[in-house]
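Peer 1: Here is the input, now give the coordinates:
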Amino acid sequence: MAAQDERPSHPHQNLDRSVMAAMAQLTGGVSPHAVADAWTDWWLHMARAPGRQLELIEKAQQNTLRLMQHAAAEMTGKAQDAPFAPKANDTRWTHPDWAKPPFSQWQQGFLALQDWWDHATDDLRGLRHKSAERTGFMIRQMLDTVAPSNFPALNPGIIEKTLQTRGQNLTEGAAHLAADVVQTLTQAKRPIPEEFALGKHLACTPGKVVYRNDIMELIQYSPQTDLVHPEPVLIVPAWIMKYYILDLSPENSLIRHLVAQGFTVFCISWCNPTADQADLSLEDYRKRGVLAALDAINAIVPGRQVHANGYCLGGTMLAIAAASMARDGDDRLASVTLMAAQVDFIEAGELLLFLDESQVAFLEDMMWEQGYLDRPQMARTFAAIRAEDLIYTRAVRRYFLGIEDLPSDITVWNGDTTRMPARMHSEYLRGIFLENRITAGRFAVEGKVIALKDITAPMFVVATESDHIAPWRSVYKTQLFTDNDLTFVLTKGGHNGGILSEPGHKGRHYRISHRRAGAPYMGPDSWLKGHDPRPGSWWQEWTCWLEQNSGAQVAPPAMGARDKGYPALCDAPGTYIHQG
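Peer 2: Have a look, this model is predicted:
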């Protein structure tokens, strides 16, 4: 597959890579060169922009005046609405006393400062857009560390809890902090609680592992209906996480739902690679993952096309595989479903803030040293995107309010981390993410460029409204680079929660549209205005769509095909799911 060009290097460059790898361990994988470049770009452009400087002085004066007027109104009992409001996802200010002095004044002072810096790091003529976004992001990270909600003496919720418990919350919080420090230093994985044991309470849909190689296990799920749709379903999860996000508790398992609707379901369970597998490539995951799974399914359910479903990075890989199959005349796919999966990465959201040539080289050197990128290193990046909620709100609850993190199926899964092989992740970061080769017509499979427009199988594409990893407008662009029959769904929720939208889940809604093959493209904003939300779960729309693209029901196939080299090896969820 397309990757960075191989160029001969001097042996002394290994010394450079070792130094960079050591530095990466100290900085958590963040390139100081990329940080310095963004700040320098912003500062130099600001220094030669006296008009923007005057604008910022006026902005500071206006914000200060609004704060003073609000404080005076509160003192006289005539306060109206607060002049500054928290951002949509900022849950730090939910305690009612934040609306009362003196807490309201501390909160408003912080929000006023945040508002000023948002304006200061906005686009500036001549400034690289990425530099503006990156400096704004870094400023938000710094401001979040000094938010009044973080300090016991300034947070009304902490004060109230401390008085109620006579300080017991602080004692319990100190114990939580000590435990977390030890866990961070040792990098020991927390054991999965017994009430969420894998194979018993989570990932418990009955089935068999029918194929295994060094990259993946293929699970075939046992039928739950007397008749099934003849075309089987293959699920390709992301390798950045374990597959059972799609088979959590029985009530919110997408896999169990599909089986109950009369589908024969297969799912890939990726291995958790070690340093010995550092040289695994994207091509290995395509050929010995997706294509090997299709070969096994064709042997177990012969003569039938396959409904393929890819989630997150698994969807990106599935799109690559589907395009290469279409190019080569391989028509084994009955349909292609992409869930929260991107094929174009120009608008890949705040994750782009972390990637440029310097940052990718920095990560490559770290992976070169250890053989893989560990998911805790990725998790820090994802947490930083929503630091006010995923870092600081959690820290206040855990360390100052003394509230233990109650496990749930999704938090247990989220803590069950995986690694990414060095070569494969480098190829992904460079070829797919940084250079956007798939839609630029520069991504080659087996030496020949692929094109998404070659895919003729019908598509079902799902995006989620508040996705910070695969923003919905980026997912929507699948319609820009394909010409086939395509159904697009935009559902409520985030990257994981929006996909886990089982029927009966309260407060859910979705928008849906159908584009005929060859129809003209409609931009995302126009699409949003023209499609009203519908209450309920998109799962039912999807299963109906699968049924419409399937034949008449038949008797279920056997579990595996021993005579063709695909015996039932063990019970689901298999062995790779337990790899730590």
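Peer 1: contacts and neighbour counts: CA atoms only from here.
Peer 2: OK.
Peer 1: Can you show me the strands along the stretch 351-500 of the chain?
Peer 2: In chain order, the stretch 351-500 of the chain shows strands spanning 372-374, 419-421, 444-445, 448-449, 459-464, 486-491, with DSSP state E, counting those that start in this stretch as the criterion.
Peer 1: to compare against the first, here's another:
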Amino acid sequence: MVQSGNQNKRETDGGTSLESYTVRDPERFALNLARALEEAGKAAAAWSRPREAGEKPDTMAEPLADMVKTFSKLTEYWMSDPARALEAQTRLFSSYMGIWANSIRRMSGEPAEGEPVEPEAGDKRFQDPDWATHAFFDFLKQAYLVTSRWASDLVENAEGLDEQSRHKARFYVRQVSEALSPTNFIMTNPQLLRETFESDGENLVRGMRMLAEDIAAGKGELRLRQSDYSKFELGRNLATTPGKVVARSDLAEIIQYAPASQTVLRRPLLIVPPWINKFYVLDLNPERSFIRWAVEQGHTVFVVSWVNPDERHGNKGWDEYFREGIEFGLDTIAERTGERQVNVLGYCVGGTLLAASLALMAQETDDRIASATLLTTQVDFTHAGDLKVFADEEQVEAIDRAMKEKGYLEGSRMATAFNMLRARDLIWPYVVNNYLRGRDPLPFDLLYWNADSTRMAAANHSYYLRNCYLENNLAKGRATLCGKRLSLAEVKVPVYNLATIEDHIAPAKSVFTGSRLFGGPVEFVLAGSGHIAGVVNPPGLNKYQHWIGGALGESLEGWLETAQAAAGSWWPHWQAWIEKLDDTRVPARKLDRRKKMLGEAPGEYVRARV
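Peer 2: Model (predicted):
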């Protein structure tokens, strides 16, 4: 719109001046729109070029087909009864009319009737004042919120849907609702619209240029930048805890960290991170490094740093990940320290492999693991959360076919799936900031790590999807490892089992349910926040809280009723649990330079990029 004179000075219902919603320099604005379209064309070319050359298959066909199939089931219920469909449509239309009537009243200077529709607690999308003070944007906001909640109600009230289809429908409705939010479009977002007019469209030129760069960086896929990656370098300001790579197999490097105390606990600590991400989430920076903190508490810390697999590792499954990862780490510790018994900590899927390994070692009467710590680890996948949306038979078969071509799954596939679990926080804010506002994201070490994705070896990932998410064989006693059938009831070693209350990847209910499968003592602890922030929570930050000491009964809710809340980090509680098992100290184990070293921490495997 182009305005002039006194009209420019009017305000929008007491909010931003209308001048902010006018084109300042029409000629420059038109020129920038042309430049933005040119950059958008480069983005389109970067996306289409590898597909035309046959280098990039269509990875969206199966998910889109599954979404359409799921919505078809939902639609079938509502459309099968005309009265039911009419009632649902009338309910939505009535809500629209109420919002419209209130908008008319506001524009006439009259007070609105009833309570306005407001975002749920924690929804940060509508913080700009004009979402409340400007009648047009307020109408858009309320209409969007009413529609998205109405769609969610359709899922919840659809009778006869099987639980898996309902779960998928919830997930897909949420994805579509969040994608269609008015905050994601220039003409319906007051902040974007003001910035576009104020800069005469310069933001769109910068944004489309960034979009083209990010699609080119992803070789035909959008590699959404969530951080200023140029500000970080492994070994310089990430993963800086001093240590050496002391052993290397085809699948893993074993890193030993230098001691920081005069004496250390007799039992060394072996950390088994997930291979879905890289280990340095536990060593982000000195202030938030669990590895550095554990070293300072007197642990002789060894870490498994998984290889970023390529076609050479396609046939490496869980047998190899146990033999060449966990068992290789145990052998290395025995050689380097002379100690046979070890405390082992597994994180996420690294903990799932550790649990399976414990069941195998119990059969083999191998007692080298004296205690096991499982961080946000699932062993029973009955309540595994939204990732189960991607793990039905058809989708697993499609993933298997895709992996067979190269021997691995592209890291971007898993990264996208994880981002979709929290699309409102991990996708759309960056789409808006980067490509519509044209701003570089801020440097943030955790998001740098999040974007440093890894590939998945075909045999490994197929085993994981089928035996855990699809068939839940580990919980049912039907999974095998190294040719032996596994029973978690045979695991007698003490287990420290940590869940986080807001976890979208390993839901607390799922982690809790798995606690009852072990045959030995289990210390279940619930931490505040989510899958990463709840784990990487050093005591010095004094953030969140954790719950301890509940009765390990039938439900998480029952456990919480008997648990005690404790302020701050769970780390000191874990340390006390470890020392209660064995607090024997020995002189600090310095890195033995008489033995071969393979390089400085964090090693070479972690540096391989997708």
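Peer 1: follow-up on the earlier one: let's have the strands of the stretch 351-500 of structure 1 in TSV, adding distance to Leu280 of structure 1 and mean neighbour count.
Peer 2: Written out in TSV, the entries for those read as follows (distance: least, CA to CA, whole Å; neighbours: other CA atoms under 10 Å):
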stretch	distance to Leu280 of structure 1	mean neighbour count
strand 372-374	10	24
strand 419-421	6	25
strand 444-445	16	18
strand 448-449	20	15
strand 459-464	28	25
strand 486-491	33	23
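Peer 1: Using CSV, lay out those strands together with distance to Gly136 of structure 1.
Peer 2: Formatted as CSV, the strands of the stretch 351-500 of structure 1 follow (distance: least, CA to CA, whole Å):
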stretch, distance to Gly136 of structure 1
strand 372-374, 27
strand 419-421, 29
strand 444-445, 36
strand 448-449, 38
strand 459-464, 25
strand 486-491, 28
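Peer 1: hmm, who's touching stretch 237-257 of structure 1?
Peer 2: 201-205, 265, 267-270, 310-315, 375, 409-410, 413, 416-420, 496, 500-502, 577 (CA atoms under 8 Å, 6 or more residues apart in numbering).
Peer 1: Can you measure across it, start residue to end residue?
Peer 2: 16 Å (CA to CA, to the nearest Å).
Peer 1: Where in structure 2 does that stretch fall?
Peer 2: Under TM-score structural alignment, stretch 237-257 of structure 1 corresponds to residues 273-293 of structure 2.
Peer 1: Distance from the matching stretch to the middle of the chain?
Peer 2: Relative to the mean C-alpha coordinate of its chain, stretch 273-293 of structure 2 is positioned 15 Å out (CA atoms, centre = their mean, to the nearest Å).
Peer 1: Which positions within that stretch qualify as buried?
Peer 2: Residues 273-285, 288-293 are the ones in stretch 273-293 of structure 2 that count as buried (16 or more other CA atoms under 10 Å).
Peer 1: now swap in stretch 207-225 of structure 2 and tell me
Peer 2: Burial within stretch 207-225 of structure 2, assessed by neighbour count using 16+ other CA under 10 Å, is assigned to 207-216, 218-225.
Peer 1: Kindly report the same for stretch 361-370 of structure 2.
Peer 2: The neighbour-count check on stretch 361-370 of structure 2 (16+ other CA under 10 Å) flags 361-362, 368-370 as buried.
Peer 1: Which residue in structure 1 aligns with Arg194 of structure 2?
Peer 2: If you follow Arg194 of structure 2 across to structure 1 using TM-score structural alignment, you land on Glu160.
Peer 1: next one: Val117 of structure 2
Peer 2: Counting by TM-score structural alignment, Val117 of structure 2 lines up with Phe84 in structure 1.
Peer 1: tell me the SS of the equivalent of Val344 of structure 2 over in structure 1?
Peer 2: Mapped onto structure 1 by TM-score structural alignment, Val344 of structure 2 lines up with Ala308. When states are read from DSSP: H, G, I helix; E, B strand; the rest coil, the local structure at Ala308 of structure 1 comes out as strand.
Peer 1: Okay, helices next: where are they in the stretch 301-450 of structure 2?
Peer 2: Chain-ordered helices for the stretch 301-450 of structure 2, with DSSP state H, counting those that start in this stretch as the definition, fall at 318-321, 327-337, 349-363, 393-406, 411-421, 423-426, 428-431, 445-451.
Peer 1: any idea how far the match of Val344 of structure 2 is from Ala395 of structure 1?
Peer 2: Distance check for Ala308 of structure 1 against Ala395 of structure 1: by CA to CA, it reads 40 Å.
Peer 1: quick one: which of the two has more around it?
Peer 2: With other CA atoms under 10 Å as the criterion, Ala308 of structure 1 and Ala395 differ in neighbour count, and Ala308 comes out ahead with 26 against 19.
Peer 1: Quick check, that one in contact with Ala322.
Peer 2: No: contact criterion CA atoms under 8 Å: Ala308 of structure 1 and Ala322 do not qualify, at 9.0 Å.
Peer 1: Need the residues touching each of those two.
Peer 2: In the contact map built from CA under 8 Å, 6+ apart, the residues linked to both Ala308 of structure 1 and Ala322 are 333, 336.
Peer 1: Distance check, Ser550 of structure 1 against Ala383 of structure 1.
Peer 2: Between Ser550 of structure 1 and Ala383 of structure 1 the distance is 41 Å, computed by CA to CA.
Peer 1: now swap in Arg212 of structure 1 and tell me
Peer 2: When Arg212 of structure 1 is compared with Ala383 of structure 1 (using CA to CA), they lie 33 Å apart.
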